[in-house]
Every structure is written in C-alpha cells, then in structure tokens.
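Trainee: quick one: sequence plus predicted model below, questions after.
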Amino acid sequence: MPTPTPTPPSRLFPGWYVVAGAFAVTFLGFGSAYTFSAFVDSLQTDFEASRGSVSLVFSLAGFLYFALGVISGPLADRWGSRTMAIIGMLFTGAGLMLAGLARNLMEVYLAYGLGVGLGIGFSYVPAVGAVQRWFSRRRGFASGLAVSGIGVGTLFMPPIAALLIEALGWRQSYLLIGAVTLVLGLVLSLLIQNDPRDRGLYPDGDPAPPPGTVSDGMQVGEAIRSKRFLLLYAAGLIASFGLFVPFVHLVPYARDHGIDSASAALLLGAVGVGSTAGRFLLGSLADKWGRQVTLMAMFMGMALSLLIWLFSRDFWGLSLFGFVFGVFYGGFVALIPALAMDYFGGRHISSIIGVLYTSVALGTLIGPTAAGYIFDLSHSYTVPILASIATNILAAAIMTRIPKVRSVPSCSTPALEKET
C-alpha cells in the first residue's frame, strides 16, 4: 500500500468537512423521510386505506434504511463512504419522486418503501461511519453534529411538506421534495472522505502517535460475538419497537384530537428542535460524562417523555412532548455510533455499525405498523404508548450490564475492562 502524502496543515481540520457532508446526507435523507406523517391523511383518503396499512409504508422504509447498514457498511469500508452516499441520495430522490406518481398503495410501498429505504440504507451508515474515523477526543460532539441533520430535517421538512400539500397536493409535493433531495444530495455528498490516514492525517488533527500504538481494532466477527455488542444490540432492538411510533403517529394523533393539519405538522418540528439540541448538547456532554452512562440516561429520558404524550390532548402539551422526546432521541442517535467506535475501534467501524443497526431495523418494521393496527382495532394509542415506555425502560436496564470503557485513547483501540 503506498504511503499517503501528508496534507499541509490548514486552518480548518478536514474532518469538519466530512461532518458537513454527513449532516447534509442525514438532513436530506431523514428530513424527507420524516415528512411521511404529513402525508398519512392524504394517502388514507386517496387509496381508501387503513391507518395500519399506510403506516407499513414508513415501517418498510425504516426497516430497510437500518437493516441495509449490514451491507452498506462493508461496502463503504471497501469502496469508500462518499461513493455509498452518492448512491444513497440517488435512490432517495428517485423514490420520493416515484411515490408522487403512484397509482395505488402498493406502488407507494415500492417507490417510497423501497426507494427511500434503499437510499437512506446505502448512505446513512457510511456517512456516519466516516465521521467516527476522523475524531477521537471530540467524537461525541462530531457525531452529534453530523446526525443533527436528522433533527434539523425533522424541524423544517414536515411543516414545509404540509404547506406544499395544501398548496400543490401530495403528488406534486413528493415530486418537488424528491427533486431537491436528489440534486442537493449528489452535490453535498462530495464533502465526505473515508479515512484521515488516506491523507496522512490522524483523528482530531493530532500529530502522529508513537509507532506501534495505532490499531485497526476488532475484526467484524470478533466484535459481534462480544458481550458488549450483544447487549448493545439487545438494548437497541428492544427500544426501537417504540422509538419510531411518534414519527408516524404523532400527527394523526393530533388530528384525531381536533388540531388542524398545519399545526399538527409543527409537532414533528418540535421533535426536530429537541433532537437537534440533544445531539449538540448531550453528544458533547457525553464526551465528559461517559458515553455509556449517557446512553442509558437517554433510554430513561425517552420513557419519561412518553408519559407526557400519554396525558396530552392539546397542541401545547403535545409540543412539550415532542421537544422533550426529541432531546433524548437526538442523544440516542448521536451516541450509538460513537459508543460503537469506543468499544470496537478501527477501520471496520462502518461494517460493525451496519450490523448493529439491524437491531433498530427490526423494531422500526414492527413498532409503527403494530401501533397503527392497534389503533384501527381500539381507536386509541394508549397501548402503543405504554408499550413504548416499557421498551425504553428495559433497554436502560440492559445498558447497566455492559462492561464499561476505561479510557478512549486518541488514535488507538480503546482500553476496555475485562468482559464478565
């Protein structure tokens, strides 16, 4: 392998450009995906469908964009994160535009479910995995900044979608959102670079460490057989059954309680505001407090916030829920990849994160759809909300069983306590 040519020092560490590219990918991908709640009523009306069957569209996409990390992660390790992000943005934009042309609900499943699912699945893990390689000491903050694109996208995109639907109709809205996502996504994905060592750099812009101190970390097979991975996987799987219920059902819930469509769409904006704050604030604080204990607190925080939803019927109560839930959800999203890097390190991080996210995929497929069908039977969201609370509490309990990281060296595999 040829020796990389060192890059002359510059004012801005190039890792921040990678963060900007990952921010753009998450903003456009998840921001457009989370507009789905604004389209639920239109899809139900036009296709004479139940809420459960319409919810399955989002669940299918959500399953794919987390499950495909197990494929896109290794491909990013081989082909580079930029290439995978470009492919993902192509699929996402095309899927949204094709959804606007759908003649029946099955075609929405194929266009949105497969197109957006494949698009985010191919781009998210590679983009976030690249950020982990460029930072060590500030990994929590950098990761939080990168995935804050999800929060900012959730803040702006659903209200914009609601306005577009009112002005243009749902079909033209999907066409416009898809076209913008396609063009901007292709351009901004070019900011992503795979590994600082390819440019003769080291994480955080630090000087080269002493010879023999840099490790590529665990192999994928070694990592996924470890106690840390299995417990983290279990926590993510169980929590995810409830994590995405608000993203599909909060707006319909508000509409059921007499809140107009424009105001209801703003509730997802409240989730976005909280999510953005959580990724910045909690990601940075976790660098000081410890990422593992902070993630446990995120699960408990989401459980407590869901109690607000259970007892809220008006706009302001639901806005409070959206913001508080968003804060802890944002912290969760920021910490999962950073904690995986703490545990397993190295060049295989995209592959490891990809396998880890299959846990979230299963919950995303089942949770929102089950909530929709339970509503169809009972005309109530009480059972889905209570179940979501229980899953987050159980996930927090699982986190207490994971052996802790003792320290996180700048450029080497983390020192870990012995697994028991």
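Mentor: Done, it's in.
Trainee: all contacts plus neighbour counts: C-alpha atoms, from now on.
Mentor: Noted.
Trainee: what sits closest to residue 404 if chain neighbours are left out?
Mentor: Leaving out its chain neighbours, the residue that sits closest to residue 404 by C-alpha to C-alpha, 6 or more residues apart in numbering is residue 417, at 6.2 Å.
Trainee: separation between that neighbour and residue 52?
Mentor: 45 Å (C-alpha to C-alpha, to the nearest Å).
Trainee: higher neighbour count, these two?
Mentor: residue 52 (19 against 11; other C-alpha atoms under 10 Å).
Trainee: list the contacts of the residue nearest to residue 419 when sequence neighbours are not counted.
Mentor: Closest residue in space to residue 419, ignoring its immediate chain neighbours: residue 403 at 6.0 Å, by C-alpha to C-alpha, 6+ apart. Applying C-alpha atoms under 8 Å, 6 or more residues apart in numbering to residue 403 gives the contacts 228, 416, 417, 418, 419, 420.
Trainee: mind checking which helix or strand the residue sitting nearest the centre point of the chain is in?
Mentor: Compute the mean C-alpha point of the chain, and by C-alpha atoms, centre = their mean the closest residue is residue 333, 5.7 Å away. Here residue 333, judged by DSSP states H and E, is contained in helix 315-344.
Trainee: centre of the chain to that helix, how far?
Mentor: 10 Å (C-alpha atoms, centre = their mean, to the nearest Å).
Trainee: report the buried residues of that helix.
Mentor: 315, 318-344 (16 or more other C-alpha atoms under 10 Å).
Trainee: the helix or strand harbouring residue 150 packs against which elements?
Mentor: Using DSSP H and E, residue 150 maps to helix 139-168. Counting contacts by 3 or more C-alpha pairs under 8 Å, 6 or more residues apart in numbering; DSSP states H and E, helix 139-168 packs against helix 15-33, helix 36-47, helix 117-134, helix 170-188, helix 261-289, helix 315-344.
Trainee: and here is the other one:
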Amino acid sequence: MNTQLSNSKKMLTLAGTVLTQFALGSVYTWSLFNSPLADKLGDPISQVAFSFGILSLALAVASSLSGKLQERFGVRNVTIGAGLLLGGSLVLTSHASSLWMLYLFAGLLVGYADGTGYLMTLTNCVKLFPKNKGLASACAIGAYGLGSLGFKFINVYLLSHFGLSQTFNLWGGIAMVMVIVGGLMMTDAPKQEATSADNQQATTDNKVFDYTLPQAIKTSQFWMLAVMFLTVCMSGLYVIGVAKDVGQNYVHLSAETAASAVAIIAVANLLGRLVLGIMSDRIARTRVIALALVVCFVGVASLVFLHLNSLSFYFAVACIAFSFGGTITVYPSLVSDFFGLNNVTKNYGVIYLGFGVGSFAGSIVASLFGGFVATFYLMLALIVVSIVMAVTIKLPGAPKDSTSHARQSNVAVQQN
C-alpha cells in the first residue's frame, strides 16, 4: 500500500485547506450582527447573541463526527458538501423572522456546516506533514483566524452598503465558493506508518502509541486535555461572541470604539495561532499550552479587576484571543503527541466538543447570573485548574487493550 503523496499534492492540499479555513473563519465576525438582528427581530441582544453559542456547539458536534464522514466520502466530497451547506444556511439566515429561526439557521445549520469542514480539513493537513505538525497547523488555523479579520472588513462594507439581509446572501455566496474551490484542491492523507522519527525536540525515549478513541477515553490524560481545552474555549469563544457588547455595555465605550475590538481580536487570534503554533515544534506542547493559559488568565483578570478604558479593554480581549487562537492551533498536534497520529481526527473530535460546550456554558452562566462578570469569574477558576493540569500532565503508556505497534513520538512530551 502506497503511504506517500507527491509534494505537489501535499502543497495543493495545504493551499486548499488555507482557502477553506479562511472562509470558515468568517463566522467569528458574528458580534457585528447582534445589534442589527436585535433591531430586526425586536428581541434583546443577549437572546440574539445566544445564536453564536448554539453555532459553536453545533460546530463542535459536527467536528466530532467529521472523521466518520471523511472515511466514507473522502475529504474533498465532505468539504464541498460543507461549503454548499454553509452558503445555503447563511442565505436562510437572511430570511429569519424570529428567534427560533435564527437559532436554527444561524446556530445549528451554520455551525454544523462550519464544523464539518473545519476540523476534518485541519487534521487531514496536519497528517500530511508529520515532521512539521505545528507549522502545518499554524498555516491552516492561521488562515481561519485571518478569515475573521478579512471578513470583518468585508461584512462591515456589505452591511453599510447592502443592508442586513443582502449581506447574509453575499457572505454566503462568497464563503460557499471559497470552500468548494478549496475542497476541489484537497487529497486525503495516507495512513501513517508506525515508524520512528528524528525530531529536534525529541530528547527522550518516550513512545506514543496509536490509541483508538475507546482506548483514549479510558485514560486520565484524555480528560485532562479535554478540561484544559474547554477552559480556553469558554474564555475565547464567549468573549469573541460578545466583544462589541462587552465594550458598549460593560466598559461603556462608544459603538464605533467597541466594534474595533473585533479587529483587535482577529489580529491577536491570528498572532496566537502563528506564534504558538510555530513555537510548538520547538518546545514541549504542554508548556506552550501552559503559557497560553497564563496569557488567558491575564486577559480575564484584567476584565475583572482593572479600571477599564479602551486601551485596557483592547489589551484584555487581545490576551484572551491570543490564547484561544494559539491553543486551538497547538491542540491537534498535542492530541497526536499523546494518542498517536492515525486516529487524531476522532480523538481530537471528542475533545473538540469542549469548543461548543465552553461557549454554550459561558452564555448560560451569563444569562442565569445577570451578565458578563459571573462568566468572567468562572473562567478565572477554570484557568487556574487548567494551568495546574498543564504543568503536571504526563504522557500515557501503551493502552492495555491495544495490539497496535508503538512508535517513537514525532515530538516528545516532556516528563517533569
């Protein structure tokens, strides 16, 4: 069985993944639409913004299922299907005339389309470059972050010139074309052989075994990684989803000044993806995650304890976005460090449910306890717990019920 692809196919798949991720990242401009949608529907912004929590949850669920879809239909066909669903869902959102329609179209359908394409194309790309997983992940997820920045300007322009409904139609058309074209450029990564690898970071004889999902979920490390991931996602997604509203209603900034937070978040998100993603090929990824959590703690603590003005608000949300972007870039490779590369789409897919659960939980806490501050305090507590986990977690040994062959880790996880 041929387990190699030509360099041209690898690079074409990388380019297609970057294009697809750029379009899928456009959902992170959602806070731009909360106020216009609230005016259109006549409902409170808090209830309208809840659609982003539903979107994030649907995205996470779809991501956890995308590995099975890829096995059956291939990365190209599933990506094209995701593009068609994303475009159609945004068009349907333009016709939403009630909250339940908004939750269905913008929440469930857009989230499902985005999640189906996001994790599958990312892990497929990472598997093509096993010796440079961090760099490949940084390129792909960096494009996802850059998409939120690029579409911030696109969607602001469309809103000001074409109105709310037509903006959703045009946004859907642009994103659909980009995802379909990207999908046509992709090839499925071959199954990785269990071979040793020379890596500049590998300093021990630690071994990583290919865990199946049932084997991985029996380990304590799996659930520690899941809690750490949920923590950063709760912080990042909640703040991203309501950044403009936090700026206006909590910091008391003007609408224009608060809206600039969307661009600040996009830039910081992108920098986190690139900086921490590249760093993760040079030092132990658990240490990179610990650093990301410390930065997140600084950002959330600033929102709670500092006297906020525009600059301190921008600093706080930038820290949170930097941490979030870097964490989701490093995590596919981190999961493969612990549980092997061949099953990373399925193993990371379950951990990735924390992406949606975190965002959803943040919105629920804010709704039940009267606003942003309660969620901020919950974030702080979870971040402290996660930092302890990040500095104490150890690499698992061979699964007890496994018959798979051990292989040397591409990137050794430091045992401290």
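Mentor: Perfect, I can see it now. Just so it is clear, the structure is predicted and the values come from calculations on it, not from any experiment.
Trainee: sorry, back to before: need the contact list for the residue nearest to residue 404 of structure 1.
Mentor: Contacts of residue 417 of structure 1 (C-alpha under 8 Å, 6+ apart): 403, 404, 405, 406.
Trainee: kindly recompute the last result at 10 Å.
Mentor: 403, 404, 405, 406, 407 (C-alpha atoms under 10 Å, 6 or more residues apart in numbering).
Trainee: which among these end up buried?
Mentor: Judged by 16+ other C-alpha under 10 Å, buried ones among these: 403, 404, 405.
Trainee: out of these, which one sits closest to residue 79 of structure 1?
Mentor: residue 405 (30.6 Å; C-alpha to C-alpha).
Trainee: nearest residue to that closest one other than its sequence neighbours?
Mentor: residue 416 is the one closest to residue 405 of structure 1 (C-alpha to C-alpha, 6+ apart), at 4.7 Å.
Trainee: gap between that neighbour and residue 155 of structure 1?
Mentor: Per C-alpha to C-alpha, residue 416 of structure 1 is found 38 Å from residue 155 of structure 1.
Trainee: name the residue in the two with the higher neighbour count.
Mentor: Neighbours per residue (other C-alpha under 10 Å) separate residue 416 of structure 1 from residue 155, with residue 155 holding more: 27 against 15.
Trainee: which residue in structure 2 aligns with the more buried one?
Mentor: For residue 155 of structure 1, the aligned position in structure 2 is residue 149, judged by TM-score structural alignment.
Trainee: show me what contacts that match?
Mentor: 22, 25-26, 28-29, 143, 262-270.
Trainee: taking those residues, tell me the two that lie furthest apart.
Mentor: Going by C-alpha to C-alpha, the pair spanning these furthest: 22 and 264, at 17.3 Å.
Trainee: of the two, who's got more company?
Mentor: Neighbour totals were compared for residue 22 of structure 2 and residue 264, and residue 22 leads with 27 against 17 (other C-alpha under 10 Å).
Trainee: name the nearest residue to that one, sequence neighbours excluded.
Mentor: In space, residue 22 of structure 2 is closest to residue 147, 4.1 Å off (C-alpha to C-alpha, 6+ apart).
Trainee: that neighbour touches residue 24, doesn't it?
Mentor: Yes: shown here, residue 147 of structure 2 and residue 24 form a contact pair, counting by C-alpha atoms under 10 Å, at 7.1 Å.
Trainee: so which of these two has more stuff around it?
Mentor: residue 24 (29 against 25).
Trainee: contacting residues for the aligned partner of that one in structure 1?
Mentor: The criterion is TM-score structural alignment: under it, residue 24 of structure 2 has residue 29 as its aligned partner in structure 1. Residue 29 of structure 1 sits next to 23, 65, 88-89, 91-93, 116-117, 119-121, 123-124, 149-150, 153, 181-182, 185 when contact means C-alpha under 10 Å, 6+ apart.
Trainee: residue 345 of structure 2 now?
Mentor: So residue 345 of structure 2 contacts 63-68, 70, 119-124, 127, 213, 332, 335-336, 352 (C-alpha under 10 Å, 6+ apart).
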